[in-house]
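1. Provide a 3D model corresponding to the input given below.
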Amino acid sequence: MTHPAAIPSSSASSNAPSTGEAPKRQRRPPRRVEVSKIEILSPAMRRITLKGAELEGFPVTGPASYIKLIFPEPGQTEPTRPLPDGPRAVSMRTYTPLVVRPEALEVDVDFVLHGEGPASTWAAQAAVGQVLFLMGPGPGYAVDTAATQHLLIADDSALPAVETILAALPATAHAQVLLEVISNAEQRVLHSAAQLDVRWLARGTDHRTAGEPLAKALRALPSIATEARIYLACEAAAMRRIRQLLIDDLGVSRSQIVGRGYWKLDVVNHPDHDYGDDA
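-> Just a heads-up that it's a prediction; the model follows:
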């Protein structure tokens, strides 16, 4: 989900030596934000509103875009502001900005409480006034508003991205949504102008079964429309298995699928540009 490496301008000197390395991506400046509101959506999901004067000029981007949040290290009351060319912050994680309110200088972010980890641990104890640094946004998912059939396949980590996609669909669209969550207590109403068919699939607390309920539900579908646009986002290995299931067993064209590996079992810092097209 990160920007691709920049392509050098054609006006650059042809005599410049080649290092064989991609140009370094320009980091967006960090923005200091404070928690202004906390909403409990379900036992494992918190919606936290981040607010701050440094959100002035923060752009409203498309569905399933991403931001980076930098969390305090142990012993800190707030994170250290990262330098533009300094090392990557240790406790930095990728999230979807659910709603951006430029006039109020606010961004809403949903957090899954999945156990140990800098972000989950912080979100479980978050309080109004606590400080984070926010970087981004990065690009998201280009919704084909002309398509009438959409299939969204995701686990709880990608639920906020799914919600932003649903919000972008027109009333002429039909969206079939498969959502894998910890338990049935995570179910809630999803909103969209489109016609929705939502199935919540309980995985349980064993993360090693990630993706199994999604795969089972897909195999039970009567059919997938040949013109359907498919967004697939979940644990990285599960995403690859489901992608191949769609292609090899269910007859879906590769061009119909956009895949995102939102997290990876037993990996602390999974890259945010895992598209699964190496499967």
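
2. Only C-alpha atoms from now on, for both contacts and neighbour counts.
-> Noted.

3. all strands for the stretch 101-250 of the chain, in order.
-> Taking DSSP state E, counting those that start in this stretch, the strands of the stretch 101-250 of the chain run over residues 106-112, 131-138, 149-155, 174-181, 195-202, 229-235.

4. how many other residues sit next to residue 205?
-> The number of residues packed near residue 205 is 13, by other Cα atoms under 10 Å.

5. ah, wrong one, I meant residue 191
-> The number of residues packed around residue 191, counting by other Cα under 10 Å, is 12.

6. returning to what we had before: can you put the strands of the stretch 101-250 of the chain in JSON lines and add mean neighbour count?
-> Listed next are the strands of the stretch 101-250 of the chain as JSON lines, based on neighbours: other Cα atoms under 10 Å:
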{"stretch": "strand 106-112", "mean neighbour count": "22"}
{"stretch": "strand 131-138", "mean neighbour count": "21"}
{"stretch": "strand 149-155", "mean neighbour count": "24"}
{"stretch": "strand 174-181", "mean neighbour count": "22"}
{"stretch": "strand 195-202", "mean neighbour count": "17"}
{"stretch": "strand 229-235", "mean neighbour count": "25"}
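
7. Let's have those in JSON lines, adding distance to residue 187.
-> Conversion of the strands of the stretch 101-250 of the chain to JSON lines gives the following (distance: least, Cα to Cα, whole Å):
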{"stretch": "strand 106-112", "distance to residue 187": "13"}
{"stretch": "strand 131-138", "distance to residue 187": "28"}
{"stretch": "strand 149-155", "distance to residue 187": "12"}
{"stretch": "strand 174-181", "distance to residue 187": "8"}
{"stretch": "strand 195-202", "distance to residue 187": "7"}
{"stretch": "strand 229-235", "distance to residue 187": "17"}
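
8. To residue 265, which of those lies closest?
-> Using Cα to Cα as the criterion, the shortest distance between residue 265 and these is 7.0 Å, found for strand 229-235.

9. Here is the second sequence; please produce its structure so I can put it next to the first one:
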Amino acid sequence: MARSLRSIEVFPITTRTLDVLRVTDVTPGMRRVTLGGPELAAHTAANGYPVAAFRSEGFDDEFKIILKHPDAEAAVGPTQADGVLNWPREDPHMLFRTYTVRRWDPVAGELDIDFVQHGVGPAAAWAYRVRPGERVQIAGPKSSSLPPEGADWTLVAGDETALPAIGRWLEEWPAGARGQVFIEIGQPQHRQDLPVPDGVTLTWLSRDGAEPGTTTLLFDAIREAPWRQGTVHAWIAGETLTLTPIRRWLRNEKGLAKEQVDITGYWRRQQVAVSDQDASLPDFTASEDETKRFHELAEILPGFAVRIAATIGLAAAFDGQPRTIAELATATGSDPAGLGKLLRYLAAVNLTERLDGDRYQLTGLGGELESDYLTEAFHLDGLRAQRELGGVLSLLAAVRTGQGDHARWFGAEYAQRVQNDPALLAARTEHEAEEALYVAGALAAAAAFAGLSTVAVAGPAPGSFATALTKVHPELRATIVAAPSEIEALQRVYPANQHIAYEPGSLLGPRPVPADAVLLADVLRTLTDADAAHVLRQAAGSLNPGGRVLVFGDVLNPDVADEHDYEDDLIDFALYGGGTRDHEAHRALFTAAGLHLVERTTVGWGYTLYTLAPRG
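-> Have a look, this model is predicted:
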């Protein structure tokens, strides 16, 4: 399974308002704003929700700065909720930008942010006008990723927007680690005095006045530099389109696996209309009319066309060059006539561009298809696309009757189809394991698991949760309950662990050996109300005296939910008859199952852990 070489630690998502302490120019091209104030410490928000202390432990930790829209009287930002934030998404004046933590000094209580001076943008305009004594709201960071482990050397490259992250990394560079670092800047005088640890080479690349995002300096330097022996981890950030050939070269020429590459587009070069009132700000007045917006919402083909392009490998077939239809058809194994029609449509929606004759090339927007993540997500044979497709086709029946008709379209219900398909089952197992990395540790640290001797674990990514539990509680023994085919898939993903056993079985039936607790991790959303109540009763019947049923997952909060939350709820309802329930719906299930709610705890990024006990 592809695993990042960088371990991640997840924090509660927070927002706070800080004081501007200092404003200094690091170079003629970079301004530093230092923030501080009492809200960096743990405190209670005005609305009563707890705000965890500010944390930043990774060199590229990012957070959001809430800015004042020119047409608003004050900045419009989120409010604290229970482990998450409530964003006023319908407010047209909400304005924020994402930045890197350049320096975090918890002893002094100071946070540095560096702003590049180029282009037109609200954040840079704010940085070059703000004065000490003013206040600004921030949101995050919500996680930290540590430097790569298991790499013999690290390739680091970025333009000036990545300089804050690279600068912090060099200042906190792990002793003994080896690396090559390339930094692109606009002018020679924009160089900064950065430490160069032993085993590291640092190369500055100046555009000598050329516009950012218009040169190949980074790619040329990386390609021409000596390539060191051993396992490499590549961390590269900057203008999105300039990174595309670098990503392609690392993948195709150097053969780097996905877990060895960390490439992030920090910004995208594009034309920006300038405000007539303030040349340092973009024109925020342009807006879509409602008719156009509705038309775009009703379009069904663009999403399918993008997924078809990803599935046939269209971006890889271009390989960064204009190609004829015949060349692309050969490379993708497609019918020339059908591919020609697809390319013509993609050109109409600005994903490809037709050149002379029948040659096409990807546009900047179409270059998004070169992302490995998006290609994997959109591939129609893949798990995510199959889930979306099955949910969409089953949704009409689900809305009309309360039950989807997935089997009518695909010959079997979705869960059974995935379980019967080795490729889909393996993809689901790996995807769930990767997703669980963000929450398993936080769940294992919950007080509900203290003092337990045995726990049965069921649901998605049970291996991740069982591993985290036995790591935090070495005395604990975990049993994973799953279907035999799922156990085989799990054992291919998770290494053997003497503290973890596997038990073939179903949540709908009783367990042969009771436990101190039964953890149902993200289980109920895939069950109808009747089945969910039955599973809860079976779990309660599998407890030792005094035992607890622990229900973990996402609880729908309409105050903070967005369209993606409701989209997932609709698809789950169409596929399973369940969905993402709110708190009251969960309480109703617990009552129907004869269980008493002992405690409700927020874990990680707003997830909920319910502790339940049988009614005496």
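
10. Just the TM-score for the two chains, thanks.
-> Once superposed, chain against chain, the TM-score is 0.79 (TM-score structural alignment, normalised by the length of the first structure); 249 aligned residues with a Cα RMSD of 2.8 Å.

11. Among the strands of the stretch 101-250 of the first structure, which comes closest to residue 52 of the first structure?
-> Proximity of the strands of the stretch 101-250 of the first structure to residue 52 of the first structure was assessed by Cα to Cα; the nearest stretch is strand 106-112, lying at 6.9 Å.

12. The second structure: matching residues for that closest one?
-> Mapped onto the second structure with TM-score structural alignment as the criterion, strand 106-112 of the first structure occupies residues 110-116.

13. Need the residues that contact the matching stretch.
-> Contacts with stretch 110-116 of the second structure, where a contact means Cα atoms under 8 Å, 6 or more residues apart in numbering, come from 29-36, 99-105, 123-124, 127, 160-161, 164.

14. now that stretch: how far from the chain's centre is it?
-> What separates the centre of stretch 110-116 of the second structure from the centre of its chain is 24 Å, taken as Cα atoms, centre = their mean, to the nearest Å.

15. Kindly report the same for stretch 88-97 of the first structure.
-> The gap between where stretch 88-97 of the first structure is centred and where its chain is centred comes out at 11 Å by Cα atoms, centre = their mean.

16. List the buried residues in that stretch.
-> Going by neighbour count (16 or more other Cα atoms under 10 Å), the buried part of stretch 88-97 of the first structure is 89, 92, 93, 94, 95, 96, 97.

17. what residue of the second structure takes the place of the fifth one?
-> Meaning residue 95 of the first structure. Using TM-score structural alignment to pair residues, one finds that residue 95 of the first structure aligns to residue 99 in the second structure.

18. ok so that match is a helix residue?
-> No. Counting by DSSP: H, G, I helix; E, B strand; the rest coil, residue 99 of the second structure is not part of a helix but strand.

19. burial count for the equivalent of residue 59 of the second structure over in the first structure?
-> Across the two structures, residue 59 of the second structure finds its equivalent in residue 63 of the first structure, going by TM-score structural alignment. Residue 63 of the first structure: 25 surrounding residues under other Cα under 10 Å.

20. Give the aligned equivalent of residue 139 of the first structure in the second structure.
-> With TM-score structural alignment as the criterion, residue 139 of the first structure pairs with residue 143.

21. any idea how far the closest residue to that match other than its chain neighbours is from residue 140 of the second structure?
-> Leaving out its chain neighbours, the residue that sits closest to residue 143 of the second structure by Cα to Cα, 6 or more residues apart in numbering is residue 10, at 4.2 Å. Note on residue 10 of the second structure: its distance to residue 140 of the second structure, by Cα to Cα, to the nearest Å, is 11 Å.

22. And for residue 95 of the second structure?
-> Using Cα to Cα, residue 95 of the second structure is found at 15 Å from residue 140 of the second structure.

23. next one: residue 536 of the second structure
-> 36 Å.

24. repeat for residue 149 of the second structure
-> Relative to residue 140 of the second structure, and taking Cα to Cα, residue 149 of the second structure is found at 25 Å.

25. Equivalent analysis for residue 486 of the second structure, please.
-> As judged by Cα to Cα, residue 486 of the second structure and residue 140 of the second structure stand 36 Å apart.

26. Kindly report the same for residue 352 of the second structure.
-> Taken as Cα to Cα, the spacing of residue 352 of the second structure relative to residue 140 of the second structure amounts to 37 Å.

27. Now the lengthiest strand in the second structure: buried residues?
-> For the second structure, the strand that runs over the most residues, judged by DSSP state E, is strand 15-27. For strand 15-27 of the second structure, the neighbour count (16+ other Cα under 10 Å) marks 15, 16, 17, 18, 19, 20, 21, 22, 23 as buried.

28. Which residue numbers in the first structure does that strand align to?
-> Mapping strand 15-27 of the second structure onto the first structure (TM-score structural alignment) gives residues 30-42.

29. Stretch 493-502 of the second structure maps to which residues in the first structure?
-> Under TM-score structural alignment, there is no match for stretch 493-502 of the second structure anywhere in the first structure.

30. what does stretch 305-322 of the second structure give?
-> Across the first structure, nothing matches stretch 305-322 of the second structure (TM-score structural alignment).

31. Please state the offset of that stretch from the chain centre?
-> Stretch 305-322 of the second structure sits 23 Å away from the centroid of its parent chain (Cα atoms, centre = their mean).

32. One more: stretch 154-163 of the first structure?
-> With Cα atoms, centre = their mean, you get 7 Å for stretch 154-163 of the first structure.

33. swap in stretch 246-259 of the first structure?
-> Put simply, stretch 246-259 of the first structure sits 21 Å off its chain's centre (Cα atoms, centre = their mean).

34. Determine the number of other residues adjacent to the closest residue to residue 39 of the first structure other than its chain neighbours.
-> The shortest distance from residue 39 of the first structure to any non-neighbouring residue, by Cα to Cα, 6+ apart, is to residue 47 (5.0 Å). Neighbour count for residue 47 of the first structure, taken as other Cα under 10 Å: 19.

35. Distance of residue 47 of the first structure relative to residue 127 of the first structure?
-> Taking Cα to Cα as the criterion, residue 47 of the first structure is separated from residue 127 of the first structure by 12 Å.
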